[in-house]
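> Please work out how this folds:
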Amino acid sequence: MQTHTEILAKSNLNNGISLHDHLQHVSYIADIYSRKLGYNSDICKYGAIFHDIGKAHPVFQNRLKGIYDNNQIDFRHEISSIFFIPLVEKNLHDNIIDMVIAHHRSPIKDVREQGIIDLINLEGNEEVFIRHSEPWEEWMPIALDILESLNVKVRKINLAEAKDFFCYTIEHCKNKRQGWSEYKGIMIGADHLASAVNERSLSISERIFEIPDLGYFHSENRKSTIYPLSLVNTDNNKKHTLVIAPTGAGKTDFLMKRCKGRIFYTLPFQASINAMYERLKNCLPKDSDIRLLHASSRMLLNNNSSYEEKALQAKIGASVKVLTPHQLAGLICGTRGFESMAIDIKACDVILDEIHSYSKVAQSMVIEIIKVLLKLKCRIHIGSATMPTVLTEEIKKILGGSELIFDVHLENKILDTFNRHKVFKHKNDFFIEDIVEKAIKKNDKILVVCNRVTSAQQKYIQIKKTFPDIPIMLIHSRFKRIDRNNLEKKLIEYYANRDVMPDSCIIIATQVVEVSLDISFDVMITEAAPIDSLIQRFGRINRYRNEKFIKEKIIKDIHVLAPAENKKDCLPYDKDIIDLSFGELPDSEILNEKDIQRIIDKVYPKIEIIPIGTHLVWEGDHFLLKELCHFPKSVLLETLNIESACCILQSDQEMYVKGNSEIRTALEIPVSRSVIFQKNTKYGISKYGNHPIIIDDTMYDSNLGLVWKEIENFL
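So this is what the prediction gives:
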């Protein structure tokens, strides 16, 4: 048997793997998918083997060598691939067509107009067929050799038979109804994973889709009166979970114990995702397949991480994946790859932690995601320290009511043991230096939280000037991604660690510290914010519970600045909500934990569900897209700024151009998408990577981050 190692699937500049090897790797993984997910193994195997066989065509091979005519209509190898599907049983044909013809392009209304129906409409049947088949007698035997070496029973296919199947495929695609293809999802997932790990596909394939070992969370030594949720029996037959409890009550353990399958753990912020990823790595067995997913996730993996570990992060099949709900938004928007995402998450446990921490539009998105997760038979577990009752009731209704939800709340007498903060309200920030000075004398660790980057930068400069000998650090979202990751690590391992830094220190931060960062400081100074955000911030002060904490009722001070007088200075929040939140806080008194729900409900007596139906591919139980099709992008995702813009320094431009995706990500500074419409740079926008705007080096400081006065409204 000839494998034709000279016939490539990818160019020598892109790993240079042979077509035979690539098809073999994809088929390994597709076979595992079929066995572990319960799909037809023959369909998955043959779909994987046939999906790229059209790359044996000389036009594609020449293109890999840099020989092609830019003026010609693009050659689509998946069209050439379908000519060989008649080699297998007829009853397999339709599903294999779905796997092959649409794994790169929507058949119709593709963004590049390169789907099979798009090309037919542009050129006509005959022209498309000739361009993708000829010279048939030259390359068809090579393709058959490769297929035979992959254990496909081959025979010569004449041109007429190939054309007949080409015409059948066209009608098959034209007659598609509304819906989505699970086999397309398997194909995309297997192709992407195999392309990432190549020859390691066989060893990788045996590890994917494994249910995690959660023995650590179920062990008896995790039970303690210090963490009251650890004493609640999680063996409840109800499918879903809703738990409202303060920081430090044991929510994470409780939610993990409620899981029965693979886990998707969602959190709202990058910092909290990173912290949870590290926490789970320490809790689960060493060989567990735990992954994280956000814009900078590959950088969090340290230098000891294997190429394999880095390559797997965004691929399907993890035992545990830690991510934001925004990464799941493709499920409701129908963007590229949504089918493989659906296959990945189907029937899994999905933890939605701190679900309250989203904007109105994002909250509407999360609610719609929950609805789709239910269609995919997921078990949904929701945890929060602060959630308005009206939102709780809305979610309960969506999940199916009390018959399906294990609803857990702590009694008031237990909540009383969580009283830990005394709140002081201030009309202005003139007092800050006095508070900092007193805290330093007590050797306290001080956390200052601002609502906007510019405000945090100004306070950093002010406090550093006044206290030059005290360790101080600024952290926010407008640093280079690599610098931001290093700052988070430094915060947790150095500044917040009494064993490493026993003396006083000062951290200036934005909302990036609100959720799930495992730090405990002694004093907080914070700008006024919505009550739910404030409660999360307060959770970084006097965080750790122990017997001494409960017995002595240790209380730490929180200082809250009055809201700004104009709406602009209250951004990114709503001034009315901030004013109401500030008014409901006690002054010079202990904030009682049992009163927090009442305060939240006073601030949020109703919820505003922003209508986003025009952006969705689901309408009730009806899927609105034609099967095999997807949207290239989503207006909703852009509105949420999920696909955020970025900038790079002019001095980093050459490294960005030459670097791989990991290097490019490290150099990027996230900014609002609105920035790309500004005309504040003489260097323009890069043509590479994420097309960052190129800024002058003077606009970035290693301690302050991005200092861009012209666009401060967007920062």
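
> switch to C-alpha atoms for all contacts and neighbour counts from now on
Noted.

> Wasn't F217 part of a strand?
No: using DSSP: H, G, I helix; E, B strand; the rest coil, the assignment for F217 is helix, not a strand.

> quick one: it and V515, what's the gap?
21 Å (C-alpha to C-alpha, to the nearest Å).

> can you check Q178 too?
With C-alpha to C-alpha as the criterion, Q178 and V515 are 40 Å apart.

> more crowded one of these two?
V515 (25 against 14; other C-alpha atoms under 10 Å).

> wait, what's in contact with the more buried one?
P268, F269, A271, S272, E354, Q536, R537 (C-alpha atoms under 8 Å, 6 or more residues apart in numbering).

> Following element in sequence after the longest helix along the chain, please.
If you go by DSSP state H, the chain has its longest helix at helix 19-37. Using DSSP states H and E, the next helix or strand after helix 19-37 towards the C-terminus is helix 41-50.

> so that following helix versus helix 19-37, what angle?
Helix 41-50 and helix 19-37 are oriented at 160 degrees to each other (axes from the mean of the first three to the mean of the last three C-alpha atoms, to 10 degrees).

> Here is a second sequence; please produce its structure as well for comparison:
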Amino acid sequence: MAGIVIYAKSKPPETLFDHTKAVVDNSLSLLNAYGKRLKDSWPESLADLNSLMRIVAAYHDLGKNYTPFQNVLRKSINIDPLAVSSLDPHIPHSFLSAAFFLADASDLEIEDQCLKALLTRAIAFHHHRDIMERLLDPDNELLKEVIKEDIQPNYERLDFMKELGIILNKPGFKGIKRILTGTWDSYWESVVRNNPEYQRAYILLSGFLMKADHSASAHLPTEFEPLANTKDSVLKYLAGKKIDVSSLWQLEALDSIRERNVILIASTGMGKTELALLWNGDAKLFYTLPLRTSVNAMFSRMLSVFGDDGRIGLLHSTASAYLLEEIEKGGKQDAEIVGLMDRARQLSLPLSVSTADQLFTSTFKYPGYEKVYATLSYSNIVIDELQAYNPEIAAAILWGLKEVTELGSRFCLMTATLPGFYMDFVKDNLPDLVIEKRFLQVSKHRIELVRKNINDSCDSIIDSWREKGRVLVVVNTVKQAQKLYEELKIRLDNESEDNLMLLHSGFILRDRSLKENKLLDDNNPFTGIVVSTQVVEASLDIDFPVLFTEIAPADSLVQRMGRVERRIREGKLNLENPNVYVFWSDETSGVGSVYEKSLVSGTGELLENYSGRLLSEEDKQEIVNTLYYSDNAKKVKEKFEKAIEMLKLGILKAKNRDDAQRLFRDISSVECIPLAVYEKEEDVILQLVERVESSKERIPRLRAATELQGYTLSVKRSRVPDSKIVKLIGSTVVINIPYDASTGIQYEKEESPFV
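You can find the predicted model right below:
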């Protein structure tokens, strides 16, 4: 059998020896680069991490010697098959690789049964295939047949493993099913999975193997060179903003928070981001935010701080669309953008800006989650604006933080407001915690609680606009925003076209982007009335002199207030009149659907004590804390605690990553094109679909997919009855629900499909 080439990949062709060596090298380079931090999280009672990592890396793909698998690759490479075989080519090679390891375990001095099971499973499940469950059925003999008829007769084709210091024994079937399924699986659950040290070891070994394997397959480094001189970069950036860096509060706080877990509660505009970067230093960092718009803005900000050398990543579901704009602006080449996307997806960059779902869907333990957890074990994480998530999602994030800090990760949780029961969970469950509170010593908001429907105050809104030049109006539902917009449009008459904007997430991406770009244009700032929903709470860096808002829970109101006089950080405002008007009536939208009734009524009762008064930053914290420690927050707290308990028991477990995304978002949504848009742009849309399906080049395919995405919006599945679905284009549905570019999608009933 000497001289037979065994392949691992076909595009481009790569031998199994070369790929295996690359995975071994990647594994060891990762451990060398982050050895000290990894050593702290590796169980002392187990064998050396490096030696075990080398074993799983060396054995992980030996099952690719399977003849039918080799014939598939050789056909793709356009060379002759090894031999004719009638065996099923879809047998997972990772299961066959596990058989090789079990045959050699004693020679490798792996005698402990739990450790043997741990290594076997790390190898067997480094890829997930749907066929696995069927193969492990006690009555299914296919795996045994394959090992007996093909793996055993041909194992000497892997003689090249001697060059990696491994002499293979003939693999057998004995023990493999026992370790991977049935009664042994319950042994695994009761002894290994419930032993924190073995559980930690399994996650790290399995995750590092996946990471090393994926990077070798992509021909990328497992980790790119860390950023250096972070402190200098941050201070230079701030100095460029004309900020005095000689007495920064962030530097004062640094000694007490460095290399610890941090909760930072600070006023909007205090410089939380700069503190997070200084806290992180030159460590690997994932910076998470709730919404893609804010992630894009933070990505651009990080480029301004550190420069653009391809080591800052962008991670969210439409990141390619944002990055492709860089090509259009002429600043990047196609290959650069493709490379950046690949590096970000491999989690291999020293700084990645991300939506939280890109990391914390792993809390639901979908197959392959170990790669994310293992990467986070030697990384720092920033969680910005936790209060923007619903309690179930917040539970997933905080439970995920608990688990990855046990592996070695550190976090900085930053917010302007934090419900008390979130704080209590972190205090009780996450170690080495320091809480830092910083508030602006300026009162920027005088509020007035108005006990009537906001729709009855159109004249006051217009009068305020004429006086102040810009007015922000925030309501709780899309339908209410549309209704108020139409009423203001009638009142303004000819003035409405240039001075009135409606913004919510019920617009197709193209229309919403046009509105947001107009609103954020510093060179030609929008001067008018903006009617919006919660999308402005955390996603847009906007500043208005006055706010009219429907009542909402206190933490949401504080976020909305953060869009008023946002850039004033010191001094004294002349606020004889209110600049925040909070409307509370029986007709307030979204009460009971978007927000818990008890939270809204509790907030109203608290605000009655502050109406007409200046609100300090400490006042805002007191209102939020009082609300969430009261009985008014009971239902929300129960949702959070129930989600935590289900995560703890392993009930919230995902079948795959898409399923985890659905669990994380707590929503089953579909990508839709409104019929009115489709009919107007049908030719263009169909051409784009054809380009997506037929283009062999990656960038043209991404361009077409990104442009097609511009005609879509994400809609809660319950809002799209089958009777409203006109046709299916790929995974996108055309829906017969009214849509207008100025007002967005229009539903018959009020619900909460968007934020």
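
> that older thread, which other helices and strands does the longest helix of the first structure contact?
Judged by 3 or more C-alpha pairs under 8 Å, 6 or more residues apart in numbering; DSSP states H and E, the packing partners of helix 19-37 of the first structure are helix 41-50, helix 136-149, helix 182-197, helix 201-205.

> Now those helices in JSON lines, please, with extra columns for mean neighbour count and distance to M655 of the first structure.
What follows is these, written out as JSON lines (neighbours: other C-alpha atoms under 10 Å; distance: least, C-alpha to C-alpha, whole Å):
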{"stretch": "helix 41-50", "mean neighbour count": "25", "distance to M655 of the first structure": "37"}
{"stretch": "helix 136-149", "mean neighbour count": "18", "distance to M655 of the first structure": "40"}
{"stretch": "helix 182-197", "mean neighbour count": "24", "distance to M655 of the first structure": "23"}
{"stretch": "helix 201-205", "mean neighbour count": "18", "distance to M655 of the first structure": "31"}
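
> out of the ones you listed, which comes closest to K445 of the first structure?
helix 182-197 (44.2 Å; C-alpha to C-alpha).

> ends of stretch 430-446 of the first structure, how far apart?
Stretch 430-446 of the first structure end-to-end distance (C-alpha to C-alpha) = 17 Å.

> Can you give the contact residues for stretch 336-350 of the first structure?
180-182, 184-189, 259-266, 316-317, 328, 330-331, 373, 376-381, 630-633.

> which one is the aligned residue in the first structure for K174 of the second structure nearest to, not counting chain neighbours?
Residue pairing (TM-score structural alignment): K174 of the second structure is matched to C167 of the first structure. With C-alpha to C-alpha, 6 or more residues apart in numbering as the criterion, C167 of the first structure has its nearest non-adjacent residue at 7.9 Å, and that residue is N125.

> again, but for H103 of the first structure
Closest to H103 of the first structure by C-alpha to C-alpha, 6+ apart is I188, at 5.8 Å.

> Aligned to the one you found, what sits in the second structure?
Per TM-score structural alignment, the equivalent position to I188 of the first structure in the second structure is M210.

> Contact partners for that match?
Residues in contact with M210 of the second structure (C-alpha under 8 Å, 6+ apart) are H126, G368, K371.

> just H25 of the first structure next, same as before
The contact partners of H25 of the first structure, taken as C-alpha under 8 Å, 6+ apart, are A194, N198, E199, S201, L202.

> mind checking how far the fourth one is from T241 of the first structure?
Relative to T241 of the first structure, S201 of the first structure is positioned 36 Å away (C-alpha to C-alpha).

> before we move on, the earlier item: which one of the contacts of M210 of the second structure sits closest to H60 of the second structure?
Taking C-alpha to C-alpha as the measure, H60 of the second structure lies nearest H126 of the contacts of M210 of the second structure, at 7.7 Å.

> And the closest one? What does it align with in the first structure?
Using TM-score structural alignment, H126 of the second structure pairs with H103 in the first structure.

> what about its match, which SS state?
Applying three-state DSSP to H103 of the first structure yields a three-state assignment of coil.

> Identify the residues contacting it.
For H103 of the first structure, the contact set (C-alpha under 8 Å, 6+ apart) comprises H51, K184, M187, I188.

> For those, give me CSV that also has distance to N12 of the first structure.
As requested, the contacts of H103 of the first structure are exported to CSV (distance: C-alpha to C-alpha, whole Å):
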residue, distance to N12 of the first structure
H51, 21
K184, 28
M187, 24
I188, 23
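
> Could you measure from the residue mapped onto R540 of the first structure from the second structure over to A538 of the second structure?
By TM-score structural alignment, R540 of the first structure lines up with R563 in the second structure. R563 of the second structure sits 9 Å away from A538 of the second structure, going by C-alpha to C-alpha.

> How about A103 of the second structure?
56 Å.

> next one: V426 of the second structure
Relative to A538 of the second structure, and taking C-alpha to C-alpha, V426 of the second structure is found at 22 Å.

> Which elements pack onto the helix or strand harbouring the match of K174 of the second structure?
For C167 of the first structure, the element it lies in under DSSP H and E is helix 159-174. Contact partners of helix 159-174 of the first structure among helices and strands, from 3+ C-alpha pairs under 8 Å, 6+ apart: helix 116-123, helix 125-133.

> ok so, going back, and the match of K174 of the second structure, how close does it get to I120 of the first structure?
The gap separating C167 of the first structure from I120 of the first structure is 11 Å, by C-alpha to C-alpha.

> Which residue of the two possesses the greater neighbour count?
Shown here are C167 of the first structure and I120; by other C-alpha under 10 Å, I120 has more neighbours (17 against 14).

> Map V603 of the first structure onto the second structure.
V603 of the first structure maps onto L627 in the second structure, by TM-score structural alignment.

> returning to what we had before: list the buried residues of the longest helix of the first structure.
Neighbour-count burial for helix 19-37 of the first structure, counted by 16 or more other C-alpha atoms under 10 Å, picks out 19-34.

> Ok, stretch 575-583 of the second structure next?
Neighbour counts over stretch 575-583 of the second structure (16+ other C-alpha under 10 Å) mark P578, N579, V580, Y581, V582, F583 as buried.

> Over to stretch 736-749 of the second structure?
Buried residues in stretch 736-749 of the second structure, defined by neighbour count with 16+ other C-alpha under 10 Å: N736, I737, Y739, T743, G744, I745, Q746.
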